[in-house]
Structure formats: structure tokens, C-alpha cells
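Asks: this one's structure only:
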């Protein structure tokens, strides 16, 4: 099964290589890519609109980034998240990964924070609370212009 997936992925990437992108219903696709949306670099899938009416992209030329780098973002999260909260709320011992998705606007503002995991014990609420404080990102780019895009922020809780 793994071999088939790898070969299929290589075929699609080779088919997309060097092809011109065209806009179809708000999405940029290669003239040879079909609508299976398998994540080829030449396929830029648009999804929804943000509060400003701008299309939110999943795949972009460059991803949205925290202005001072991912290390700075990680330090901010570690400094501001209360790691004891899950234990106080009765979480069993273990390691929990929290994934929060947000939209970074083409101006760099953040909105639409959504917890994608459901660990409970206040973990997702705590990460969302702190991520809201990040306020500003460097926006994603698509073909040289700033665009709204999704960004996932991860945080790991170690409950002992």
C-alpha cells in the first residue's frame, strides 16, 4: 500500500511540474491536476472566506509565520500557558498534543481560532486563550501577494 501511494504521489508531482496554474472557481489548479486535491505543490486549494471577505488558502507559496520566528512563538507559549491546568482538572497521566487552527489574514491579524483536538480537561481552552495573545503574524504569500491562510499551532502537555 505504501509503495502505491508513493508512486502515485510522484506521478502527480511530475505531472504538475512546470505547468501553468489557472483559476477555477476561486482555486488555483494545474491544467493537468484533477479535483482529487491530493496536496500537489501546484494545487492551491481555496476553502472559505475570512471576516474581510478574502479567500482563505490551505496551500500557499510561503506559510504564515510568527514575526520573530517559531522559537520565539514556542517561548511565548511555554511562558504563558499554565501546564498544571490539566492535572488540576483531573487529566490522567500522559502526554497530550493540542492542535489549534487559526486564520492569518493577508494583513497578518489572527481570527477563527478552532481547537482541532478534543483532549478535554481545559487543555484546548488554555491554548486558545494564549494563542489569542499572539495578535500578529507575517502573512502567507501566494504567487508574490499576501493572502489569508490557515496556520496550526501545536502544544504538548505532559501530565504526571
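Replies: Okay, I see it. Note that the structure is a prediction, hence the values are computed from the model and not measured.

Asks: contacts, neighbours, all on C-alpha from now
Replies: Will do.

Asks: element containing the most centrally placed residue in the chain?
Replies: The residue lying closest to the centre of the chain (C-alpha atoms, centre = their mean) is residue 151, at 2.8 Å. Per DSSP states H and E, residue 151 falls inside strand 145-159.

Asks: Next, the buried residues of that strand.
Replies: Neighbour counts over strand 145-159 (16 or more other C-alpha atoms under 10 Å) mark 146-151, 153, 155, 157, 159 as buried.

Asks: what does it rub up against?
Replies: Contact with strand 145-159 is made by 50, 54-60, 63-64, 77, 83-84, 86-87, 91-107, 123, 127, 139-141, as judged by C-alpha atoms under 8 Å, 6 or more residues apart in numbering.

Asks: so where do the helices sit in the chain?
Replies: Here the chain has its helices, by DSSP state H, at 2-16, 70-80, 85-88, 123-131.

Asks: got a list of what residue 83 touches?
Replies: 157-158.

Asks: The closest residue to residue 21 other than its chain neighbours - how many residues pack around it?
Replies: Nearest residue to residue 21 in three dimensions, chain neighbours excluded: residue 30, at 4.6 Å (C-alpha to C-alpha, 6 or more residues apart in numbering). Residues near residue 30, counting by other C-alpha atoms under 10 Å, number 22.

Asks: one more structure, for comparison:
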């Protein structure tokens, strides 16, 4: 069996849009774009990269066709650190979108973001690059 290695680069950032809270239809909780303290994966970026490297499986169709791509995801990190409302903002297809969502759903609770000393829900964007070596 041919061994494929994957280079996974997850560029993570909180994108400030308007500085005002957004309201999501699924909940009455206000979701902020701009906060004093960004939500954080438990253990920080290095722990997140390790988790993703261990959890992600390169989609079979993309691997077979030697397809690479970037999936831009967005989700809400709730006041309690749970991840919800995952959406694909930029699709790569070939099973990469579904794999990105699966891995995000598998993440543990995050350390929530804060605004004025209070835990708040925060809109978060995470691009995930799929690359074959």
C-alpha cells in the first residue's frame, strides 16, 4: 500500500468584522467578532496542531486523485467552550470539506473568549490546508 503523508497547516485566526455582536438564528446568545481575549484550544496552538495531525484523515477520493486544497471553516465557540454552527466558507471538495467538519466536531471544548471580563460566544474562522507529500 502506498504511503501518503499529509502536510496539514491550520492557520487559525479570529477575524474582526464590525466589532458589534452578531445574532445567530439557532440561539439567542450574542456572538461576537471582536473580543478582549480570543477563544483558545486547550493547550494552545501546538496542542491543536497535534490533535489535528492525529485526527485528520486525508479523504480517499482526494488522495486517489492527488488533489490538494484549502477548506475555510467558520464556527462559534460558545460561552461554555463548545463548538457549534460549523459552516464551510470556502470549499475544496473531494471529501475535504466533510473531513474538516468531522475534525472540528471531534475537538474538545475550547477555553471561551472573553469580553469585558465575561465569557462570551465568539465567531471563529479556521482555514485548513490539505496537502500531499
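Replies: Noted; the coordinates are in hand. This one's a predicted model, so the numbers in the text were calculated from it and none came from an experiment.

Asks: Tell me the counterpart of the residue nearest to the centre of structure 1 in structure 2.
Replies: Correspondence of residue 151 of structure 1 to structure 2, assessed by TM-score structural alignment: residue 124.

Asks: Residue 74 of structure 1 too?
Replies: Alignment note (TM-score structural alignment): residue 74 of structure 1 maps to residue 49 of structure 2.

Asks: Next, work out how far apart its match and residue 55 of structure 2 are.
Replies: 10 Å (C-alpha to C-alpha, to the nearest Å).

Asks: for residue 98 of structure 2, same thing?
Replies: Residue 98 of structure 2 sits 13 Å away from residue 55 of structure 2, taking C-alpha to C-alpha as the criterion.

Asks: Then residue 39 of structure 2?
Replies: For residue 39 of structure 2, the distance to residue 55 of structure 2 - C-alpha to C-alpha - is 21 Å.

Asks: For these two, indicate the residue with more neighbours.
Replies: Counted by other C-alpha under 10 Å, residue 39 of structure 2 and residue 55 do not tie: residue 39 has more neighbours, with 26 against 15.

Asks: thought the more buried one was touching residue 115?
Replies: No. Using C-alpha atoms under 8 Å, residue 39 of structure 2 is not in contact with residue 115, being 10.7 Å away.

Asks: that older thread, looking at the helices of structure 1, which one is packed in the most?
Replies: helix 123-131 (a mean of 20; mean count of other C-alpha atoms under 10 Å).

Asks: After superposing, tell me the mean distance of that helix to structure 2.
Replies: In the superposition against structure 2, helix 123-131 of structure 1 averages 0.7 Å from its aligned positions (mean C-alpha distance after the TM-score superposition for structure 1).

Asks: What of stretch 145-156 of structure 1?
Replies: Here the mean offset of stretch 145-156 of structure 1 against structure 2 after fitting is 1.3 Å, by mean C-alpha distance after the TM-score superposition for structure 1.

Asks: Let me see the contact set for residue 18 of structure 2.
Replies: Contacts of residue 18 of structure 2 by C-alpha under 8 Å, 6+ apart are 33-34.

Asks: And it, how close does it get to residue 32 of structure 2?
Replies: Where residue 32 of structure 2 is concerned, residue 18 of structure 2 sits at a distance of 9 Å (C-alpha to C-alpha).

Asks: What does residue 86 of structure 2 correspond to in structure 1?
Replies: Per TM-score structural alignment, the equivalent position to residue 86 of structure 2 in structure 1 is residue 113.

Asks: surely that match meets residue 128?
Replies: Yes. If you go by C-alpha under 8 Å, residue 113 of structure 1 and residue 128 touch, sitting 6.8 Å apart.

Asks: and for those two, which residues touch both?
Replies: Counting by C-alpha under 8 Å, 6+ apart, the residues touching both residue 113 of structure 1 and residue 128 are residue 100.
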